[in-house]
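Student: fold the following, please.
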Amino acid sequence: MSALRGAKFNSGALFCRDKIAAMRNRSLAFLMLLALLPEARAVQLPGLDAFIDEMVQRHQFDRGALESAFAQAKHRQSIINAFSGPATRKPWPEYRANFVESRRIRRGVAFWLQHREALARAEQRYGVPAEIVVALIGIETYYGRDTGKVPTLDALTTLAFDYPRRADFFRGELEQFLLLSREQGFELSEVKGSYAGAMGIPQFMPGSYRRYAVDFDQDGKMDLLADTVDAIGSVANYLEQYGWKRGESVAVRSSEFSGDGDKSPRLVAEWSNSGVSPLDSVAVEAAQNAALLEFAMDDGKESWLTFANFGAITKYNNSTYYAMSVFQLATAVKAAFREAQ
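Tutor: Here you go, the predicted model:
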């Protein structure tokens, strides 16, 4: 109190400071409240009403049922943020290590042993080796253990109406999801998957689900959400439809290319004339077309000749890193499976 003696007391300034502090506190409280509120309802998205009209007219959906479903759907800003963020690519050794690792290999063997009959039948029917199907499912959902937790209706609605860059694609997938749910008897609000709308054990987009899913256990349903046998047959069917060639290789290590920089696909015989030849004892036809890929390693680079079956895997995910991870995981699982016999 003694420090105040002789000093002028500006009550007006103190009042203003208190008022500003109170306003800041109220603003902070309001922002905290907003953070706790559920994400915005999707019915507020422009274009959704017109989409519902189109679905009613084109596919005879019940308007009330669609309006009720979309009234419960949520716009998820986190999905937009994930799609809009800067594209980053891990170095190949780091990317590979996420998938080609001991636990995933062991569980791949266990998955193969558990479903060997379905895998053998899929290989016989579609020509896709068991280890490739195992590896794909292992990378996509850890053998069905992690199929995604994002409501598919939320994901597709958010991307269809608030991601202009690929709005047409996701509107099409939303339409396919509505049709699929009606055909399969799914509750729209209960289906969950990835933040991009991929679903089930093999992570098919709805359009791929309708085109390539098969009832492989012949129980009258094409259930990729919970039926592993259907998932196995559907993955093999998908790859066959995208050009998988029975009995042919996926990729083979090769010597390095020291030519003029032209690495466009060509016949294996032509690669040999350019000094690029397989390093592994894999049967490769000289008349087979091959693309040369190089992967940067910690101590240099690896060169690979890749074939049509490698290209088929990229139709599942358009990434050479992804396709090579599938191939190398498949190779490792196959070796471990043989040892387990």
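
Student: hey, let's count contacts and neighbours off CA atoms from now on
Tutor: Noted.

Student: and the residue lying closest to residue 271 once chain neighbours are set aside, how many neighbours?
Tutor: Spatial nearest neighbour of residue 271, excluding adjacent residues (Cα to Cα, 6 or more residues apart in numbering): residue 277 at 6.7 Å. For residue 277, the count of nearby residues is 20 (other Cα atoms under 10 Å).

Student: how about this one, so we can line them up?
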Amino acid sequence: MRFKVALLSLTVLLAACSSHSKNQKQADQEGKAPAPKGGFLLDREHNVQPLFGDFAGNPAADRFVDMMVQKHGFDRAQLQAVIGQAKKLDYVLRLMDRQAPSYTPPTGPNGAWIRYRNKFITPDNVPNGVAFWNQYQDALERARQQYGVPPEIIVGIIGVETRWGRVMGKTRLLDALATLSFSYPRRAEYFSSELETFLLMARSEQDDPLDLRGSYAGAMGYGQFMPSSFKQYAVDFNNDGHINLWDPVDAIGSVANYFKAHGWVAGGGVAVPASGQAPALENGFKTRYTPAMLQAAGLVPQGSLEGNQQVSLLRLDVGTSYQYWYGLPNFYVITRYNHSTHYAMAVWQLGEAVGKARSNNPF
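Tutor: As a prediction, this is how the structure comes out:
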């Protein structure tokens, strides 16, 4: 992943912050006007070469380049050379539009949770999780000790996100983020911030932004971090001097750090099954009930609530009926990774299934 092209080499990018006197000397030698703050040179007519490529003439792209030059000291010509190679991907726009389809609640149970769960917890998939855990058990145990997050949760996250590195996405991240920044007005502000952080990451880690690949929405590596999550939570867990989310050890430490930062309770449970039904109560990971309120509605926990006086009410559609659970604080923490009850339950249950299979078949 080391930076291979001269377009955004560390030398060029740092040169954007060179002193005025150095720019003046260069300008005198080249017969050009002095460089303004930002570190690029204008020609004698004070005209900057326009952006080329798929985003040529795109006002959002032009504004983005201006911002990166003024705010972060990027060399304008070099940055334009990179943005100019970004491709507008129509399939990315189509996929983003499908992320918020119209939803009509079912009139009764239809097995939605079973279908979702069966995407991940399968006889073929679980052994792959065992193999991943066995291969990286030292890093997983170190993450438990340092961050308090058990291997089951980290293995579950990476399993659900990328099948333990088998499906990390093939879209060039520069293309995805540029497309969504400059050609998707509905969320342009968010993705422009992600593109900004992505380019800063490439500069600081000496990665080639033209090489890095991930999801169509810009998620990266084993744990599918967005660039903003990289900035806040990614760590150099293999101690090689670089943060690389495509390295499984760095990914393990980064996922664990993410969970700790979001309030993971070391040694705490995740969810407790309930007996009974509570069709009149609102459910979901955002709900908050006292155990007494749920008991009054007819629910009884089938395990310890660990003294928690506030829990969420989770409802899973198992086909012929609904299954209710008490969500503990750690369940809510999992939803900080993806805001979905199904997602959080799948992460937890996949990790548990892998842990059980590993215990039954020690290597």
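
Student: returning to what we had before: now which residue in the second structure aligns to the residue nearest to residue 271 of the first structure?
Tutor: In the second structure, residue 277 of the first structure lines up with residue 300, judged by TM-score structural alignment.

Student: repeat for residue 200 of the first structure
Tutor: Match for residue 200 of the first structure (TM-score structural alignment): residue 221.

Student: and stretch 145-161 of the first structure, which stretch of the second structure?
Tutor: Alignment note (TM-score structural alignment): stretch 145-161 of the first structure is matched to residues 166-182 of the second structure.

Student: list the buried residues in the matching stretch.
Tutor: Across stretch 166-182 of the second structure, burial judged by 16 or more other Cα atoms under 10 Å covers 168-169, 171-182.

Student: for the second structure, which helix is longest?
Tutor: helix 341-360 (DSSP state H).

Student: mind giving me the packing neighbours of that one?
Tutor: helix 112-117, helix 125-135, helix 151-162, helix 329-335 (3 or more Cα pairs under 8 Å, 6 or more residues apart in numbering; DSSP states H and E).

Student: repeat the analysis, applying 7 Å as the threshold.
Tutor: helix 125-135, helix 151-162, helix 329-335 (3 or more Cα pairs under 7 Å, 6 or more residues apart in numbering; DSSP states H and E).

Student: out of those, which gets nearest to residue 68 of the second structure?
Tutor: Among those, helix 151-162 comes nearest to residue 68 of the second structure, with 31.0 Å by Cα to Cα.

Student: now what about the helix or strand just after the closest one, what contacts it?
Tutor: Using DSSP states H and E, the helix or strand that follows helix 151-162 of the second structure in sequence is strand 171-172. Contact with strand 171-172 of the second structure is made by 211-216, as judged by Cα atoms under 7 Å, 6 or more residues apart in numbering.

Student: which of the residues you listed are buried?
Tutor: Buried members of those, scored by 16+ other Cα under 10 Å, are 212-216.

Student: neighbours of residue 25 of the second structure, just the number please.
Tutor: Around residue 25 of the second structure there are 12 residues (other Cα under 10 Å).

Student: A helix includes it, no?
Tutor: Yes - with DSSP: H, G, I helix; E, B strand; the rest coil as the criterion, residue 25 of the second structure is assigned to a helix.

Student: how much space between it and residue 15 of the second structure?
Tutor: Applying Cα to Cα, to the nearest Å, the value for residue 25 of the second structure to residue 15 of the second structure is 14 Å.

Student: just residue 138 of the second structure next, same as before
Tutor: Distance of residue 138 of the second structure to residue 15 of the second structure, given as Cα to Cα: 41 Å.

Student: ok, these two, which is more surrounded?
Tutor: Between residue 138 of the second structure and residue 15, counted using other Cα under 10 Å, residue 15 has the larger neighbour count: 18 against 12.

Student: just to revisit the earlier point, ok, so of the buried residues of stretch 166-182 of the second structure, who is nearest residue 192 of the second structure?
Tutor: Using Cα to Cα, those come closest to residue 192 of the second structure at residue 181, 4.6 Å.

Student: just to be sure, that closest one is in a helix?
Tutor: Yes - under three-state DSSP, residue 181 of the second structure sits within a helix.

Student: so it touches residue 193, yeah?
Tutor: No - applying Cα atoms under 7 Å, one finds residue 181 of the second structure not in contact with residue 193, separated by 8.3 Å.

Student: do you know how far the counterpart of residue 300 of the first structure in the second structure is from residue 170 of the second structure?
Tutor: Under the alignment (TM-score structural alignment), residue 300 of the first structure pairs with residue 321 of the second structure. According to Cα to Cα, residue 321 of the second structure stands 39 Å off from residue 170 of the second structure.

Student: biggest strand in the first structure by residues?
Tutor: strand 289-297 (DSSP state E).

Student: which elements pack onto that strand?
Tutor: helix 92-99, strand 266-267, strand 300-306.

Student: flag every buried residue along the last one.
Tutor: Going back to what we said before, that points to strand 300-306 of the first structure. Buried residues in strand 300-306 of the first structure (16+ other Cα under 10 Å): 303-306.

Student: using CSV, lay out the residues you listed together with distance to residue 112 of the first structure.
Tutor: Shown next, in CSV, are those (distance: Cα to Cα, whole Å):
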residue, distance to residue 112 of the first structure
303, 30
304, 27
305, 28
306, 25
